[in-house]
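Asker: Prediction below, plus the sequence it came from.
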Amino acid sequence: MSEAALEELLVLSSIYCGPGEFQLLQQSADGVLFQINSAVGGHVGPDVSLSFHLHPSYPACLPGVSVSSTRLSRSQCQYVRRELLERAAALPREAMVHQLVESLQCMELTEDYGRGEQRVEQRDEEEWTSVLLLDHIRSRNHYIRLLERWTHQLQLTGRLLLGRSILVILQGARPDIKEFCSLLKTVKVDVDSSGKKCKERMMKVLIETPLTSSSGHRVQGLVVREYLSLPELSAAFQELQLIELYEQILPSLTEWHHTGSE
């Protein structure tokens, strides 16, 4: 962790020192993850939990932010998150978490916003399933930790299937799945063949579809599983009642293997 980030943590823990206001969740070589509980619009507004991930290069790079609340809808949480990220992007590259929390305390969610977003909210609340194809996983432990963290922060669940093809099955709200895909392409998640840190720019979305009661069910957490053959891969999809999705992506997997072997 950078000296600036460490100093900021100490300041934040002293500012948000009330019961349950500040919580350090994780500190590792990947950075630091902590949570601040505050309220939209100040003390009278709905309670919100803000999770911040400070990368080791922070504040040169922006903090990761996730928003959750028992009193706001998913689309309202997404709105708050977008506002905070836009605010962060406009700030100088220096300690900024306290300013972001203050922005939350000055934010207003009006009744007009709720009515205007109702249709979008209904769409965003729908459950979706997406199957992603990853190019490689070399730094396995680091990569899997990031995937687990992102699925937790974005309230997604799924499977990581490791074999000839590396597949991620994600289930959850469509905006959260899109954010997961964006993180893969913008955060250095792995190392290349020369050992340099790299992003997952070769990731492909093989399929995405609404999750209905007849098309599958939510799994618990990100489960990592290895497979050695196509029947074992098929069985993993069958277990999730997603065999139709498997049959739809199989031609893409076959084509990808053929191209990669040339």
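Answerer: Nice, I can see it. A quick note: this is a predicted structure, and the numbers were derived from the prediction, not measured.

Asker: Please count neighbours and contacts with C-alpha atoms only from this point.
Answerer: Fine.

Asker: tell me the secondary structure for L25?
Answerer: Three-state call for L25 (DSSP: H, G, I helix; E, B strand; the rest coil): strand.

Asker: Any figure for the gap between D112 and S165?
Answerer: Distance of D112 to S165, computed by Cα to Cα, to the nearest Å: 47 Å.

Asker: scratch that, Q220 is what I was asking about
Answerer: Taking Cα to Cα, one finds Q220 at 22 Å from S165.

Asker: Can you report how many residues neighbour the closest residue to S75 other than its chain neighbours?
Answerer: With sequence-adjacent residues excluded and distances taken as Cα to Cα, 6 or more residues apart in numbering, S75 is closest to E121, at 5.2 Å. By other Cα atoms under 10 Å, 17 other residues sit near E121.

Asker: what helix or strand does E121 sit in?
Answerer: helix 118-125 (DSSP states H and E).

Asker: What of E179?
Answerer: helix 174-186.

Asker: Show me which parts of that helix are buried, residue by residue.
Answerer: By neighbour count on 16 or more other Cα atoms under 10 Å, the buried set for helix 174-186 is 174-177, 180-181, 183-184.

Asker: so how far is L253 from A236?
Answerer: If you measure A236 against L253 using Cα to Cα, the figure is 15 Å.

Asker: and what of Q26?
Answerer: Distance from Q26 to L253, by Cα to Cα: 36 Å.

Asker: Ok, K188 next?
Answerer: K188 is 25 Å from L253, by Cα to Cα.

Asker: my guess is V224 meets I166, correct?
Answerer: No: using Cα atoms under 8 Å as the test, V224 is too far from I166 to be in contact (10.8 Å).

Asker: With neighbour numbers in mind, choose between these two.
Answerer: Using other Cα under 10 Å as the criterion, V224 and I166 rank with I166 on top: 17 against 13.

Asker: Quick check: chain neighbours aside, which residue is closest to the more buried one?
Answerer: In space, I166 is closest to L134, 5.3 Å off (Cα to Cα, 6+ apart).

Asker: which residues does that neighbour contact?
Answerer: By Cα atoms under 8 Å, 6 or more residues apart in numbering, the contact set of L134 is 165-168, 200, 202-204.

Asker: measure it to K204 for me?
Answerer: Taking Cα to Cα, one finds L134 at 7 Å from K204.

Asker: try E86
Answerer: E86 is 27 Å from K204, by Cα to Cα.

Asker: So which of these two has more stuff around it?
Answerer: Per other Cα under 10 Å, whichever of E86 and K204 has more neighbours is K204, with 14 against 11.

Asker: structure B:
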Amino acid sequence: MAEEELSLLAEIFCFPGELVHWRSGDAIHVNVKISEPCAQMGSHDVLNNFVLPLDYPSNSISEINITSSSLPADFINRIKEKLQIHAVTRRGEPMLLELIELSKESLNKLHNQTDLCQHLDKANIQQKKCLQAEDIQSCTDPDSTEKRQANCSSIQYKGLWITLIQLDHMRSKSKYTKIIKNWSKYFNLSGRLIFCQKLILILLLGDRENLKTYLVQHKTACVDVDSRGHSCKERMMTVLTEEPYTATVKEGKNMGFSDFQAVECSNMAEVENIFKTYMLHYFCHSLSVCLVNTPPPLF
């Protein structure tokens, strides 16, 4: 059971350092790093550490630790206590994903508390002073203007990420497509659902946390039907690429997606054209490498 949960987490937390797990003696150690946005600090990383017994989930999690370099210890202890209480109530059931979501939820609630805001405001003031000092130094740098001009055509939008997903098949295409469209709207995501012969791709653009929540929803909810017509979950979804969104600006306009649509392509040239139209040429290589067994040859 632990292997199934770790496999699910690996689909969601797929960047280096986000998910690390190992076995040591009679326990399995799992580290999950999350990054939560905060108005006072921009964002901060929080490390969730879980120690699982080998017979988990029959026995509850042995130990839970929460660490963060940007939050005070008393706030971290509050989150840890909430997770420990929840772990006791869920004994005998898989709970890792629930604990991680509870950790995020607790962080968001703490952000709205006055005492935490005051603590982070002080840190933010100090950070701004450091940035102002750097700006003064850059003004004296004769190369600074040239560097800024060289980077003006490509802008990395803070908080926006883009994800490319492959689905193996759809038995109930109309139902499945409607679900994906509804979720993209609910999670405020734009992009394209691309069909090309047997190839099915989902290209999503939006807030990183919304993308991760979407992936959880997609992996855990019933979205299709099996060979007997019974509702079933998605077991063959692959995240091909997930990275910060670098938007190309042309004539002052962002060339990214403005909505979510399903698109039917008759050949791979049309799929390639979608990537080129939205200035996502770098995705073509990822797609061709990951789908080497899909005829005809890609790009």
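Answerer: Perfect, thanks for sending it. Keep in mind it's a predicted model, so treat the numbers as computed, not measured.

Asker: still on that earlier bit, and the buried residues of helix 174-186 of the first structure, which is closest to S14 of the first structure?
Answerer: L183 (30.7 Å; Cα to Cα).

Asker: Just tell me what that closest one corresponds to in the second structure.
Answerer: Matched by TM-score structural alignment, L183 of the first structure corresponds to Q217 in the second structure.

Asker: just C198 of the first structure next, same as before
Answerer: Match for C198 of the first structure (TM-score structural alignment): C232.

Asker: Give me the mean distance between whatever helix or strand its match lives in and the first structure.
Answerer: According to DSSP H and E, C232 of the second structure maps onto strand 231-233. Superposed on the first structure, strand 231-233 of the second structure shows a mean distance to its aligned partners of 1.1 Å (mean Cα distance after the TM-score superposition for the first structure).

Asker: Going by neighbour count, list what's buried in the next helix or strand after that strand.
Answerer: Downstream of strand 231-233 of the second structure, the first helix or strand assigned by DSSP H and E is strand 237-250. For strand 237-250 of the second structure, burial by neighbour count (16+ other Cα under 10 Å) applies to 237, 239-242, 244-248.

Asker: dump the residue contacts of I169 of the first structure.
Answerer: 129-132, 158-160.

Asker: so how far is P251 of the first structure from it?
Answerer: 17 Å.

Asker: and if you look at E208 of the first structure?
Answerer: E208 of the first structure sits 16 Å away from P251 of the first structure, going by Cα to Cα.

Asker: With R174 of the first structure instead?
Answerer: Distance of R174 of the first structure to P251 of the first structure, given as Cα to Cα: 24 Å.

Asker: one step back: can you name the next helix or strand after the helix holding E121 of the first structure?
Answerer: Downstream of helix 118-125 of the first structure (by DSSP H and E), the next one is strand 127-134.

Asker: one step back: just give the number of residues close to the match of C198 of the first structure.
Answerer: Count around C232 of the second structure with other Cα under 10 Å applied: 14.

Asker: Over to the one 4 residues further on?
Answerer: Each residue near M236 of the second structure was counted by other Cα under 10 Å, and the total is 10.

Asker: ok, it touching D168?
Answerer: Yes: contact criterion Cα under 8 Å: M236 of the second structure and D168 qualify, at 5.8 Å.

Asker: so what corresponds to G158 of the first structure in the second structure?
Answerer: Residue pairing (TM-score structural alignment): G158 of the first structure is matched to G191 of the second structure.

Asker: just checking, that match is part of a strand?
Answerer: Yes: assessed with three-state DSSP, G191 of the second structure lies in a strand.

Asker: What count of nearby residues applies to it?
Answerer: For G191 of the second structure, the neighbour count with other Cα under 10 Å is 23.

Asker: try F237 of the first structure
Answerer: Per other Cα under 10 Å, the neighbour tally for F237 of the first structure reads 19.

Asker: And the helices in the stretch 51-200 of the second structure?
Answerer: 73-89, 96-111, 114-139, 144-150, 173-186 (DSSP state H, counting those that start in this stretch).

Asker: center of the first structure - which residue?
Answerer: The geometric centre of the first structure, computed from its C-alpha atoms, lies nearest to W150 (Cα atoms, centre = their mean), at 3.5 Å.

Asker: That residue reaches S182, doesn't it?
Answerer: No: between W150 of the first structure and S182 there is no contact under Cα under 8 Å: 11.0 Å.

Asker: What does the residue nearest to I166 of the first structure correspond to in the second structure?
Answerer: Under TM-score structural alignment, L134 of the first structure pairs with L167 in the second structure.

Asker: can you check R149 of the first structure too?
Answerer: So, by TM-score structural alignment, R149 of the first structure is matched to N182.

Asker: Tell me how many other residues crowd that match.
Answerer: N182 of the second structure - counted by other Cα under 10 Å - has 12 other residues nearby.

Asker: What distance do you get for it to A2 of the second structure?
Answerer: For N182 of the second structure relative to A2 of the second structure (Cα to Cα), the value is 31 Å.

Asker: Same check on Q118 of the second structure?
Answerer: Shown here: Q118 of the second structure relative to A2 of the second structure, a distance of 40 Å by Cα to Cα.

Asker: quick one, which of the two is more surrounded?
Answerer: A2 (17 against 12).

Asker: Contacts only, for Y227 of the first structure.
Answerer: Shown in contact with Y227 of the first structure (Cα under 8 Å, 6+ apart): 161-163, 233.

Asker: again with S103 of the second structure
Answerer: Per Cα under 8 Å, 6+ apart, neighbours of S103 of the second structure: 79, 83.

Asker: what's the answer for the one 4 residues further on, then?
Answerer: Taking Cα under 8 Å, 6+ apart as the criterion, L107 of the second structure is in contact with 36, 79.

Asker: Would you mind measuring from it to L99 of the second structure?
Answerer: Relative to L99 of the second structure, and taking Cα to Cα, L107 of the second structure is found at 12 Å.

Asker: rewinding a little: lining up the contacts of Y227 of the first structure with the second structure, which overlap?
Answerer: Retained contacts for these in the second structure, judged by both residues aligned by TM-score structural alignment, their matches' Cα atoms under 8 Å, are 161-163, 233.

Asker: Out of the residues you listed, which two are the most distant from each other?
Answerer: Distance extremes for those: the farthest pair is L162 and L233 at 9.3 Å, using Cα to Cα.

Asker: wait, R171 of the second structure sits on V223?
Answerer: No: under the criterion of Cα under 8 Å, R171 of the second structure makes no contact with V223, lying 10.0 Å away.
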